[in-house]
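Colleague: this is the structure alone, sequence omitted:
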């Protein structure tokens, strides 16, 4: 259904240079330009369309002129004005649509608690991709790269769309500027915001294929190899979290619309769809990744519950109960003098001890290797 947009305030939000960039990137040719307007033409099926971009938003008739342009572009492209309007608004943005297809969500609404979980898991998904855009790791623990965290803060969530339940993620990206070939030695690297969304697309596609392979072979190897393409336990957890608990009926789709202002390689995925039978494999992959990956620079804090050192030994084993993945766990560490005496002091005074090291899972327990910065907490 074609709907004309008549809201002057809505039309006024369109920015002239973004609209001009959209036209340039989608097959329109600039015919002329002046101080107040830029004229573009496009031939479609032997018909010529002319679109005039008003360049000054302070003009009294700016909304009227931009409305005329919107009507012309929609007619030339054979689309609705609402679709063209949405594309104008996101000319300088990559857009990710997360579609959760579930019989219980056909009306586009969902329970408030489910909404909170979807919002959190969408953020976790983007943060996992942002971390992988800085470095490939099987697991990202508490400390995340500052660049990744700050990029996620810049990402916006648009209005939800009809079609089961659709989350619209908008990531602004700067436009590409052409540099003459003799003016550069290497292909310039895209901005970090684009790399994050590109990493998200490729890692989701890789995760989907890894789950297929694991289902056929019964081996973890495909997930292990996928780490070098951006897959992490954090990504697995986010995808499984978006899925929720009803694995039999829900479907999950990711669609990527890339900013026309910054062209992207055609090999980059634009659509990834997860079927129900992948999710148990993805959950298990996350568990295995976390079990086998040491946690570097892990901050352990808790009570000393056991001391074990023989008279003829220079080191002793200290057991501390501290928080690991949000749960109290017994963690062992081997200490020599004078660190062991600090642990004895904390035990005798019933005070917590704090230290840093690499957390390693050993069987059903944990140990902290290379412990350092050992200190008794103040009362």
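Modeller: Sure thing, it's come through. None of the values given here were measured: they were computed from a predicted structure.
Colleague: all contacts plus neighbour counts: C-alpha atoms, from now on.
Modeller: Noted.
Colleague: what's the spacing between residue 375 and residue 352?
Modeller: Residue 375 sits 9 Å away from residue 352, going by C-alpha to C-alpha, to the nearest Å.
Colleague: more neighbours: which of those two?
Modeller: residue 352 (20 against 16; other C-alpha atoms under 10 Å).
Colleague: outside of stretch 63-78, which residues touch it?
Modeller: Here stretch 63-78 makes contact (C-alpha atoms under 8 Å, 6 or more residues apart in numbering) with 4-6, 8-9, 11-12, 14, 42, 44, 49-54, 80-81, 84-85.
Colleague: okay, now the one to match up with it:
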């Protein structure tokens, strides 16, 4: 145990309530408390009583020295370094998800700048996909992102780990927690997100094992509504593209502030062989899941009228995810007449519907709100 923290600013930043939660989670017991001044915590180590004097007022001149004393006592009891103990105290109110890219090429803990950018983007998209599923599970998530999911990814923090190329995502499970109550029963949104993420990753691993035994991708698609989305599949693929890892390990250090379900998944390792399965699952999910309320804007490039010339099929060239595609839609009545006018006059048309993909074809079902841009101005 040679690591010693001497930076007073670091020690002063340690919150008494975080230390208290940490102590309680490790079976220390508060024996005495003078509110706003100090608390005395005790436990037994090697059949001997051990005591910690925890300052409760960060304004004390010797607060940093007192916290250093707390860390020194914990170091002796736990046989761990100051740095590791302090890191656990600072994240005691967070579920910490460790994402570790493992492989011979990553033994030094470094990857290319481009690869690192892809990896971090993959981590962000992975957490966003899990947060969206915590709001409402769907096979595909499109804009707009649910407010709760966006707030979540703005709250979580990321840091670099040691050893192989690893990042740690710290998700606060109770932003309002200032007391030392641990094991709360009601799951916070952040905790639900972590649970869904780890369960989804476990399902992916199980689907890979089954596919190598002769089962098809249907194994994964059958459980997609429970949290597997095309977005999650794409994010996982980006992790492998960025890191070129042989496998990626996901593990969680659960915050003691919230009770962990007995069936929670805490550790999953997924080999690189899963990538083709993920790519195929993403493709199928996107092709078979309507994008409800999709706004299509573009030019009518072809019309196929029915015999009465008041309804027919329109082909509209417009942008989908930044790329130009031709989209088929069946229109009738005034909607078809507007499409006819847009085709004759080369005007921009806009309509809303449910976008589906079938192979290379895009179809806009249930078209509505058909307007021409010059009619809106």
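Modeller: Right, received. Where do you want to start? Not measured: the values here are computed from a predicted model.
Colleague: picking that back up, just the buried residues of the contacts of stretch 63-78 of structure 1.
Modeller: The neighbour-count test (16 or more other C-alpha atoms under 10 Å) marks 11-12, 14, 42, 50-54, 80-81, 84-85 as buried among the contacts of stretch 63-78 of structure 1.
Colleague: need the max-distance pair from these.
Modeller: Spatial extent of these (C-alpha to C-alpha) is set by the pair 12 and 42 at 23.9 Å.
Colleague: which residues of structure 1 fall in strands?
Modeller: 29-33, 37-44, 47-54, 93-101, 156-157, 161-162, 165-172, 251-257, 271-274, 295-308, 315-324, 327-336, 353-362, 365-376 (DSSP state E).
Colleague: okay, those strands in a markdown table with distance to residue 286 of structure 1 next?
Modeller: Listed next are the strands of structure 1 as a markdown table, based on distance: least, C-alpha to C-alpha, whole Å:
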| stretch | distance to residue 286 of structure 1 |
| --- | --- |
| strand 29-33 | 50 |
| strand 37-44 | 50 |
| strand 47-54 | 50 |
| strand 93-101 | 21 |
| strand 156-157 | 27 |
| strand 161-162 | 30 |
| strand 165-172 | 24 |
| strand 251-257 | 18 |
| strand 271-274 | 16 |
| strand 295-308 | 15 |
| strand 315-324 | 16 |
| strand 327-336 | 17 |
| strand 353-362 | 15 |
| strand 365-376 | 18 |
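Colleague: tell me which residue lies nearest the centroid of structure 1.
Modeller: Nearest to the geometric centre of structure 1 sits residue 126, at 1.3 Å (C-alpha atoms, centre = their mean).
Colleague: wouldn't it be in contact with residue 152 here?
Modeller: Yes. In this structure, residue 126 of structure 1 is within contact of residue 152 by C-alpha atoms under 8 Å, at 6.6 Å.
Colleague: contacts only, for residue 291 of structure 2.
Modeller: By C-alpha under 8 Å, 6+ apart, residue 291 of structure 2 lies in contact with 140, 142, 354-356.
Colleague: if you map those residues onto structure 1, which are still there?
Modeller: Conservation of the contacts of residue 291 of structure 2 in structure 1, assessed by both residues aligned by TM-score structural alignment, their matches' C-alpha atoms under 8 Å: retained contacts are 142, 354-356.
Colleague: what's the match for residue 207 of structure 1 in structure 2?
Modeller: Matched by TM-score structural alignment, residue 207 of structure 1 corresponds to residue 204 in structure 2.
Colleague: contacting residues around that match?
Modeller: 220, 270.
Colleague: let's see that with 7 Å instead.
Modeller: residue 220 (C-alpha atoms under 7 Å, 6 or more residues apart in numbering).
Colleague: which non-adjacent residue is nearest the residue in structure 1 that residue 126 of structure 2 lines up against?
Modeller: With TM-score structural alignment defining the correspondence, residue 126 of structure 2 maps onto residue 125 in structure 1. Leaving aside its chain neighbours, residue 125 of structure 1 sits nearest to residue 238 (5.1 Å; criterion: C-alpha to C-alpha, 6 or more residues apart in numbering).
Colleague: distance check, the one you found against residue 116 of structure 1.
Modeller: Counting by C-alpha to C-alpha - residue 238 of structure 1 and residue 116 of structure 1 are separated by 13 Å.
Colleague: what does residue 93 of structure 1 give?
Modeller: 25 Å.
Colleague: likewise residue 228 of structure 1?
Modeller: 31 Å.
Colleague: so which of the two has more stuff around it?
Modeller: Applying other C-alpha under 10 Å to residue 228 of structure 1 and residue 116 shows that residue 228 carries more neighbours, namely 16 against 11.
Colleague: which ones are touching that one?
Modeller: residue 136.
Colleague: tell me the spacing between it and residue 207 of structure 1.
Modeller: 11 Å.
Colleague: do the same with residue 266 of structure 1
Modeller: From residue 266 of structure 1 over to residue 207 of structure 1 (counting by C-alpha to C-alpha), the distance is 19 Å.
Colleague: over to residue 289 of structure 1?
Modeller: From residue 289 of structure 1 over to residue 207 of structure 1 the distance is 13 Å, taken as C-alpha to C-alpha.
Colleague: what separates residue 319 of structure 2 from residue 352 of structure 2, distance-wise?
Modeller: According to C-alpha to C-alpha, residue 319 of structure 2 stands 13 Å off from residue 352 of structure 2.
Colleague: looking at these two, which one has more neighbours?
Modeller: Neighbours were counted for residue 319 of structure 2 and for residue 352 using other C-alpha under 10 Å; residue 352 has more, 19 against 15.
Colleague: in the longest helix seen in structure 1, which residues are buried?
Modeller: Ranked by number of residues, the top helix in structure 1 under DSSP state H is helix 192-217. Across helix 192-217 of structure 1, burial judged by 16+ other C-alpha under 10 Å covers 192-214.
Colleague: lovely, talk soon.
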